[in-house]
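1. Below is the sequence, then the predicted model.
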Amino acid sequence: MSVLRSIGLFLLAALAEIGGAWLVWQGIREHRGLLFIGAGVAALGAYGFVATLQPDANFGRILAAYGGVFVAGSLVWGMLVDGFRPDRWDLIGATFCLVGVAVIMYAPRSA
């Protein structure tokens, strides 16, 4: 159950961070205003909170693994929200990142 919880937290963190960054981007680059920027800042703050809920207590491990989730999640966000179409190299790279996440987070460890 802790692996499923961890994966859910990674997905929630990705939504908060990628969504927050997108909102700030929209507010500044697309001139959508302070409401978008403020919502983005709040979402980015929520990401920081969600990351602390991971079952593993090692900050470096959590952030390293989340980096792979962020890479893959950013491509998915781009596809769903901005009409981005990744090429095969994007997909291969994201797959490598997610395999890295699995190794970092869920490989068996001795005490």
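-> Yes, it's here.

2. switch to C-alpha atoms for all contacts and neighbour counts from now on
-> Will do.

3. The longest helix along the chain - contacts with which helices or strands?
-> Ordering each helix of the chain by length in residues (DSSP state H) puts helix 2-29 first. Using 3 or more C-alpha pairs under 8 Å, 6 or more residues apart in numbering; DSSP states H and E as the contact test, the elements touching helix 2-29 are helix 34-51, helix 59-82.

4. quick one, the first one and helix 59-82 angle?
-> The one in question is helix 34-51. Here helix 34-51 runs at an angle of 140 degrees relative to helix 59-82 (axes from the mean of the first three to the mean of the last three C-alpha atoms, to 10 degrees).

5. Now do the buried residues in helix 34-51.
-> Using 16 or more other C-alpha atoms under 10 Å as the test for burial, helix 34-51 gives 36, 37, 39, 40, 41, 43, 44, 46, 47, 50, 51.

6. what about versus this one:
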Amino acid sequence: MLVLRSIVLFVLAAIAEIGGAWLVWQGVREHRGWIWIGAGVIALGLYGFVATLQPDAHFGRILAAYGGVFVAGSLAWGMIADGYRPDRFDVIGALICLAGVAVIMYAPRG
């Protein structure tokens, strides 16, 4: 159950962080204005809060593992929000990153 909770929290963190960065991007680069930027800043703050809810107590481990979730999530976000088409190397790289997440977070420790 702890692994499932951890995965859900990683997904929520990715939505908040990637979504927040995307909103800021839209506000600045696509000239959508300060409301988009402000919403992005709020979402980025929510990301920081969600990360603290991870069941593991080690900040470095959580953030290191989250990096792999961020990589895969960013590609997925680009596909959904911007019509980005990842190539096979993008997919392979994302899978390697997710394998790293599994090793860092869920390997048995004694």
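-> Yep, that arrived. From a predicted model like this one, the values you see are computed outputs, not experimental measurements.

7. What does the TM-score come to for these two?
-> Scored against TM-score structural alignment, normalised by the length of structure 2, the superposed chains reach a TM-score of 1.00; 110 aligned residues with a C-alpha RMSD of 0.2 Å.

8. gap between the closest residue to residue 23 of structure 2 other than its chain neighbours and residue 53 of structure 2?
-> The spatially closest residue to residue 23 of structure 2, leaving aside those adjacent along the chain, is residue 40, at 4.7 Å (C-alpha to C-alpha, 6 or more residues apart in numbering). Using C-alpha to C-alpha, to the nearest Å, residue 40 of structure 2 is found at 21 Å from residue 53 of structure 2.

9. Which part of structure 2 matches the longest helix of structure 1?
-> The counterpart of helix 2-29 of structure 1 in structure 2, using TM-score structural alignment, spans residues 2-29.

10. Give the buried residues for the matching stretch.
-> For stretch 2-29 of structure 2, by 16+ other C-alpha under 10 Å, it's 6-7, 9-27.

11. contacting residues for the most centrally placed residue in structure 1?
-> Residue closest to the mean C-alpha point of structure 1, counted by C-alpha atoms, centre = their mean, is residue 14 at 2.7 Å. Counting by C-alpha atoms under 8 Å, 6 or more residues apart in numbering, residue 14 of structure 1 makes contact with 47, 69, 70, 73.

12. So among those, which aligned pairs are also touching in structure 2?
-> Counting by both residues aligned by TM-score structural alignment, their matches' C-alpha atoms under 8 Å, those that remain in contact in structure 2 are 47, 69, 70, 73.

13. which one is the last one nearest to, not counting chain neighbours?
-> The spatially closest residue to residue 73 of structure 1, leaving aside those adjacent along the chain, is residue 14, at 6.4 Å (C-alpha to C-alpha, 6+ apart).

14. The one you found and residue 71 of structure 1: what is the separation?
-> For residue 14 of structure 1, the distance to residue 71 of structure 1 - C-alpha to C-alpha - is 9 Å.

15. same check, this time on residue 46 of structure 1
-> To residue 71 of structure 1, residue 46 of structure 1 is 19 Å away according to C-alpha to C-alpha.
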